[in-house]
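1. Build me a model:
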Amino acid sequence: PHKNLDNFDFAFNPKMNRSLVFDLATGAFIGRHEDALFLGPGGTGKSHLAQAIGQAAILQGYKVLYRETHVLLEELADATLDGSRKRYMESVSTVALLIVDDFGMRKLPQTAAEDLLEIVMRRYERASTLLTSNRPVDDWGKLLGDTAAVGSMLDRLLHHGHVLKCGPRSWRTKTAAAD
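-> This is a model prediction of the structure:
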């Protein structure tokens, strides 16, 4: 089933900034080349909402690329090996909305910090990036092993960025407990 706002239960985490979600779903932030960070524990709806906003953007005529972080970085590594890095980086850098899901869920390659920074820098004030993570922003430097790169990345993402805090309750544990 498609993830959209109609099938998202906002009552489950009532403190979530619902008006921000619906504002992002209008796509206006994409037209303004702004970014969004969805942060919170696993199972709190970050990926569902990111996909719903991606679907809404497509319906409004925007080109959207959705990738889990590790897949994005694997594709970039493959493109580097086969000589198509420049072309791949161009496509990732120019799509109207790039959704990078599940940042920090898996161990990332050594080049992750510089690769992600390059993508964010190329997109800054030119295109919109929506990134989801279950890791607090303070952990990102340690996670990527490069606090300077992470600082630069966050500086750009947050300059014209919208932060949605998701949680604290998890859907998955609620569903598992109900079974």
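
2. From here on, just use CA atoms for contacts and neighbour counts.
-> Fine.

3. Tell me if I am right that residue 167 is in a helix.
-> No - checked against DSSP: H, G, I helix; E, B strand; the rest coil, residue 167 lies outside a helix; its state is coil.

4. Run a quick neighbour tally on it.
-> When neighbours are defined as other Cα atoms under 10 Å, residue 167 has 21 of them.

5. distance of it from residue 101?
-> Distance of residue 167 to residue 101, computed by Cα to Cα, to the nearest Å: 16 Å.

6. any idea which element the spatially most central residue of the chain lies in?
-> Closest to where the C-alpha atoms of the chain average out (Cα atoms, centre = their mean) is residue 131, at 1.6 Å. Secondary structure assignment for residue 131, by DSSP states H and E: strand 128-133.

7. Now do that strand: which elements does it pack against?
-> With contacts defined as 3 or more Cα pairs under 8 Å, 6 or more residues apart in numbering; DSSP states H and E, strand 128-133 has these neighbours: strand 35-39, helix 46-59, strand 97-103.

8. Here is a second sequence; please produce its structure as well for comparison:
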Amino acid sequence: EEQRELLEIVEERYDRKATIVTSQLPVKAWHDAMQDPTLADAILDRLVHNAYKLELKGESMRRKRSMLDQKAETVTV
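-> All right, here's what the predicted structure looks like:
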């Protein structure tokens, strides 16, 4: 059901509007993460065609912020 809804959204936007997709999974793992291989093919074909891939590298901002918060709490005056 969710995959079918995602396909509808992707189809409505395909070649008409920009769509930003974020994921913690690498693109090559997306197909295996979807239950229905036929729907996965349809969704991924539309998402990947004419796509720009931006891969951010570096330390997690949450981890970095957490470490800064911990340091701030341990500072004594």
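
9. picking that back up, check the fit of the strand holding residue 131 of the first structure onto the second structure and give the mean distance.
-> Compared with the second structure after the fit, strand 128-133 of the first structure shows a mean deviation of 1.1 Å (mean Cα distance after the TM-score superposition for the first structure).

10. Read off where that strand ends up in the second structure.
-> Under the alignment (TM-score structural alignment), strand 128-133 of the first structure falls on residues 18-23 in the second structure.

11. can you check stretch 54-63 of the first structure too?
-> Taking TM-score structural alignment, stretch 54-63 of the first structure hits no residues over in the second structure.

12. now the helices: where do they sit in the second structure?
-> Secondary structure of the second structure, counting by DSSP state H: helices at 2-13, 30-33, 37-48, 61-74.

13. neighbouring contacts of the first one?
-> For helix 2-13 of the second structure, the surrounding residues in contact (Cα atoms under 8 Å, 6 or more residues apart in numbering) are 19, 34, 36, 39, 40, 42, 43, 46, 47.

14. ok, now with 7 Å
-> Residues outside helix 2-13 of the second structure that contact it (Cα atoms under 7 Å, 6 or more residues apart in numbering): 39, 43, 46.

15. go on, the shortest one?
-> If you take Cα under 7 Å, 6+ apart as the criterion, helix 30-33 of the second structure is touched by residue 40.

16. so how far does it sit from its counterpart in the first structure?
-> With the first structure overlaid, helix 30-33 of the second structure shows a mean distance of 2.7 Å (mean Cα distance after the TM-score superposition for the first structure).

17. wait, is residue 66 of the first structure part of a strand?
-> Yes - the assignment for residue 66 of the first structure (three-state DSSP) places it in a strand.
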